[in-house]
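*Asks:* Provided below for reference: sequence and predicted model.
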Amino acid sequence: MTENGKASTGSALFANRCAGVLLHPTSLPSTSGFASGDLGKEAYHFVNFLADAGFSIWQMLPTGPTHGDLSPYQSLSAHAGNPELISLEALVERGWMSPNDPALHSKERRERQVGRQRAAQGFFAAAQENTHLQHQYDSFCKDHKAWLDDFALFLSLREHFQRKPWNEWPLEFIRRDAAALEKAREDFAEEIRVYCFEQFVFFQQWHDLRQYARKKNIYFFGDMPIFVAHDSADVWAEQHNFRLDDEGNPLTVAGVPPDYFSEFGQHWGNPHYDWERMEADGFQWWLARLRSQLNLFDLIRVDHFRGFEAFWEIPGKVKDARQGRWVKAPGKALLAACFKEYHSLPLVAENLGVITDEVEQLRQDFSLPGMLVLQFGFDGNAENPHLPHRHSLLDVIYTGTHDNDTTVGWYESLNQTARQQIDEYFFHAQDTMPWLLIKAAFASVSRMAIVPMQDLLELSSEHRMNMPGTTDKNWTWRFSWEQVPENLAVKVHKLLALYGRLAR
């Protein structure tokens, strides 16, 4: 709190009460029949829906390029955008792609990748005749050179070596021999140019969408995983910042001990940072990473924030997460460096799971909003921080997150005792799920409330986004406009007006 009793945080979005929707762009409807949404017309349609309903926030999951498992939390880059989110229809409108290109209606990722390669050819042909277009592309490559050069080369080499992890490449590439890398840049010049084009287009489409959303008073809320994937351009290019052996293998990896989501803990496999080395240069790697995120989002959730205070360290060759241990991290020094560089840094701390007093103190030292999930509140303990009467101004309230079951599915799984507690807590209200929990989130004293799209659509468990600790059927959920009731925007608008959360 500040001296006058008002909430203090790095983001102006907490100056007033507001609300938003959690929906990853891949979950948008697809006009082309592809298995993923993109940054095209449906994204603009969704922004219109948010504005009509009175929402202010569009919260997303990480937007980087994914591995084959599609997890946005194990990206090939901490800076790049996911090319799967590129709207091919928009490339047709720009004249860089044929309206008859077979990739436009293909459900295959590989075919759409080939389609983007053809679009790149069209773009570079157009750029030869349009000096302004060429200048835009050259400026983008120059502005993002610090990560783009290594990223494009990394993807080229990865394709050349049949998408094997970089620590399984020939030794000269693992160790980044200068002569070998220079020859690779020459050999794969065309591939590198296509990857750079994809990033140019992604950022162009992203910023066009963000500008449109801003005019509608909609702000983008992003998600930054605390760890990065081992098989990523970031780790390959800056191995000195990670705890690796001479052949690029992680000495220790990240995960979590047993918790609400998994009785055996979770083995994530991300390499740990060499925090001592990072601290020695003033955390330059982190400052660059935040710079990229601030270029995309108005608010940034730090996933697994507790890892800034202490992280779960699992030996690199061990697969059982229960064999890890807690190790202290220099979170206070890191955040101090970040706030010194960026001053009003708009961060939200994901403080779910095994949270200690030290973690909460670190969050409070920097006035960072935390997260509270209503689904976690009803365990019979009146002191449970997730219960509405325990909320504070700087909490972000969720009915559930992308890792939770939908609220309908969650409620259906509860025993009679838990249901009775909910009934008594909410004064025997007549609302059914999920609207009882949605109204509780909107009514909370906390400044920001976020509802997953699945809950607004009253969907069951089969529509959940992710089930932690599993690898099947995650990250593929999409909604259709047929699922959206005709009066939903009007209904939500009335509720947001009732609870003082309408967009301003």
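*Replies:* Sure, I can see it. Residues are numbered from 1 along each chain as shown.

*Asks:* could you use CA atoms for every contact and neighbour count after this?
*Replies:* Noted.

*Asks:* residue 479 sits in which helix or strand?
*Replies:* When elements are assigned from DSSP states H and E, residue 479 belongs to no helix and no strand.

*Asks:* that one: how many residues sit nearby?
*Replies:* Neighbour count of residue 479, defined by other CA atoms under 10 Å: 19.

*Asks:* for it, give me its contacts.
*Replies:* Going by CA atoms under 8 Å, 6 or more residues apart in numbering, residue 479 touches 27-29.

*Asks:* take this one as well and set it beside the first:
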Amino acid sequence: MRQTPIKPADIFNRRTAGCLLHPTSLPAAKLGHCDVPSGNLGRHAHHFLAFLHSAGLNVWQMLPTGPTHSDRSPYQSWSAHAGSPNLICLQQLIDWGWLSAEAIAKHLPVGDCLSFDDMAQLRTIACDEFFRHIETAQGKHIGRDYQRFLKEQAHWLDDFALFLALRKAHGGVSWLDWPEPLRLRDNKALASARQQYQRDIAQAYFEQFAFYSQWQALRQSASEQGVQLFGDIPIFVALDSVDVWAHPDQFMLDQRGQPVSVAGVPPDYFSETGQHWGNPHYRWDTMQADDFAWWRDRLGGQLAQFDLIRIDHFRGLDAYWEIPAGSPDARAGRWVEAPGEALLASLFKHCHNLPIVAENLGLITDSVESLRKRFALPGMLVLQFGFDGNPTNINAPHHFEPVNIVYTGTHDNDTTKGWLDSLTSAERERLAEYLNTLPTPWGLIKTALASVARMAIVPLQDWLELDNTARMNTPGTLDNNWLWRFQWEDLPADLATRIKQDVIRYDRLGQDLPFSDDISPEK
């Protein structure tokens, strides 16, 4: 029997425009007299949604929202399911009546700025306040919601909470360095730990419920304002994560739990030794045997948060770079075929027309593109990559395909102004000839909006025409990444009006279009 061809998800049958901004880059409400160290899900996130709506933008793209390691990279998380506690807004919990402002105020430091460690300590105070609140008549309904959350999310939350408690009990070391009964998940040892560390487990439960509650409020607000939330899934998970500890059978590990091989990319133009990421590889044969249950569970959790999702390093679903675990860099690796077609077939079987975007940047083979197109997945086009003088460059606007998403730049690129400032005079001249005008950040934005690509995403830094000091991340470096934040006074008073004028001019208000087979990536 002939299979019905897969078509792109409904959102890609509209001309839309959006903004790339991670919530940590938002302003944040003060807590008492103190500034908090990161943007979060509080009132400024809702204010940003109102800005997007007033600007006619209908997509808010973010980076992964999971709990991060000490480098705060969203792409190395403790969990594929959990939300980052750093995104919890304690002031909003006070406004909701969950916490007492006086109780929090008593524990604020003397200075004006809170550190991430200060925030972690304040969340322990907030946890105690929360449990007192749900025992009161006013808090009973929240208590019922909390119990329902614990039950519905137990399939990942129980392991996650215990994982964090055990990390704390062992001084923050990796689970690979825990005593063997805990490292290898002896049932008796785990049961004993659950009893011993009840307070820390309750802390994790509270934080995840607070994140979940604030996220649901944000998503409801986004829906009411016609804004779709666009999330991001790193293809691999961190070795030091609850995912690997709780599901060792799904990963290429030896009997001690150590990785047999790790992920990365081979040497290329950017690095003579390649990139050695250290993530363990999946045991694809085991995953395939249970119809990819781990992946279906992971994707289901993200679809409960987001309206559409990008899979980072999509090419790893076709073939991945396998580096022997003991190798100091990526040069000893080799390409190994992955069952991406079987995985995607399983995901689409359980959820028709998945709103998935494939991150297909870099050196992409015909095989990778064939896999992407077979499932009608939009890919990514980046203007900063499109003006090298090669007329066949797929990132050049004259080669755009409608179903793909065009970006002026991504979180890994310099800002558009920073990129323009870095061009040689010959490169600027070539770009000016292509655009038939002097290149500016706003000019590149208009080029993206005017293109045939059904979705155009612009980082906030580019809407603000900021230079490279506002760059979010520089791949291959460890310092000064993931730190950029804006303040409302950075936004010109007429910015929303200017954006909306162009959104209307280039027909990107998100109206449904008659479906046509010519937007299929197979064309």
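*Replies:* Thanks, I have it. This is a predicted model, so every value here is computed, not measured.

*Asks:* let me see the TM-score of these two.
*Replies:* Laid over one another, the chains give 0.96 as their TM-score (TM-score structural alignment, normalised by the length of the first structure), with 496 aligned residues with a CA RMSD of 1.5 Å.

*Asks:* hmm, back to that, which ones among the contacts of residue 479 of the first structure lie within strands?
*Replies:* Within those, no residue falls in strands by DSSP state E.

*Asks:* save the residues you listed as CSV, and put in distance to residue 12 of the first structure and neighbour count too.
*Replies:* Below are the contacts of residue 479 of the first structure laid out as CSV (distance: CA to CA, whole Å; neighbours: other CA atoms under 10 Å):
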residue, distance to residue 12 of the first structure, neighbour count
27, 28, 21
28, 28, 23
29, 31, 23
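
*Asks:* which of these lies closest to residue 261 of the first structure?
*Replies:* Using CA to CA, residue 27 comes nearest to residue 261 of the first structure of these, at 22.7 Å.

*Asks:* measure the equivalent of the closest one over in the second structure to residue 114 of the second structure for me?
*Replies:* Aligned counterpart of residue 27 of the first structure in the second structure: residue 25 (TM-score structural alignment). Using CA to CA, to the nearest Å, one gets 16 Å for the distance from residue 25 of the second structure to residue 114 of the second structure.

*Asks:* likewise residue 61 of the second structure?
*Replies:* Separation of residue 61 of the second structure from residue 114 of the second structure (CA to CA): 27 Å.

*Asks:* how about residue 78 of the second structure?
*Replies:* Distance of residue 78 of the second structure to residue 114 of the second structure, computed by CA to CA: 23 Å.

*Asks:* again, but for residue 20 of the second structure
*Replies:* 26 Å.

*Asks:* residue 76 of the second structure too?
*Replies:* Note on residue 76 of the second structure: its distance to residue 114 of the second structure, by CA to CA, is 24 Å.

*Asks:* comparing the two, which residue is more hemmed in?
*Replies:* Using other CA under 10 Å, the more surrounded residue of residue 76 of the second structure and residue 114 is residue 76, with 24 against 20.

*Asks:* in contact with that one, which residues?
*Replies:* By CA under 8 Å, 6+ apart, the contact set of residue 76 of the second structure is 68-69, 237-238.

*Asks:* would you reformat those residues as TSV and include secondary structure?
*Replies:* Shown next, in TSV, are the contacts of residue 76 of the second structure (DSSP: H, G, I helix; E, B strand; the rest coil):
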residue	secondary structure
68	strand
69	coil
237	coil
238	coil
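
*Asks:* got a winner among those residues for most neighbours?
*Replies:* With neighbours taken as other CA under 10 Å, the top of the contacts of residue 76 of the second structure is residue 237, carrying 24 neighbours.

*Asks:* find the nearest non-adjacent residue to that residue, please.
*Replies:* Distances taken as CA to CA, 6 or more residues apart in numbering place residue 279 nearest to residue 237 of the second structure, at 6.2 Å, with adjacent residues excluded.

*Asks:* which residues does that neighbour contact?
*Replies:* 236-239, 262-264.

*Asks:* quick revisit: give me the distance between the match of residue 27 of the first structure and residue 48 of the second structure.
*Replies:* 11 Å.

*Asks:* hey, what's in contact with both of these two?
*Replies:* Contact criterion CA under 8 Å, 6+ apart; residues shared by residue 25 of the second structure and residue 48: none found.

*Asks:* can you pull out the strands in the second structure?
*Replies:* So, for the second structure - with DSSP E - the strands run 16-20, 59-61, 228-234, 261-265, 275-280, 308-312, 319-324, 334-337, 356-358, 380-382, 405-407, 455-459.

*Asks:* out of these, the one nearest residue 171 of the second structure is which?
*Replies:* Proximity to residue 171 of the second structure (CA to CA) singles out strand 275-280 among the strands of the second structure, at 22.0 Å.

*Asks:* any idea of the angle the closest one forms with strand 319-324?
*Replies:* Per axes from the mean of the first three to the mean of the last three CA atoms, to 10 degrees, the angle that strand 275-280 of the second structure makes with strand 319-324 is 90 degrees.

*Asks:* what's strand 275-280 of the second structure aligned against in the first structure?
*Replies:* Here strand 275-280 of the second structure aligns to the first structure at residues 266-271, judged by TM-score structural alignment.

*Asks:* same thing with stretch 175-185 of the second structure?
*Replies:* Counting by TM-score structural alignment, stretch 175-185 of the second structure pairs with residues 166-176 of the first structure.
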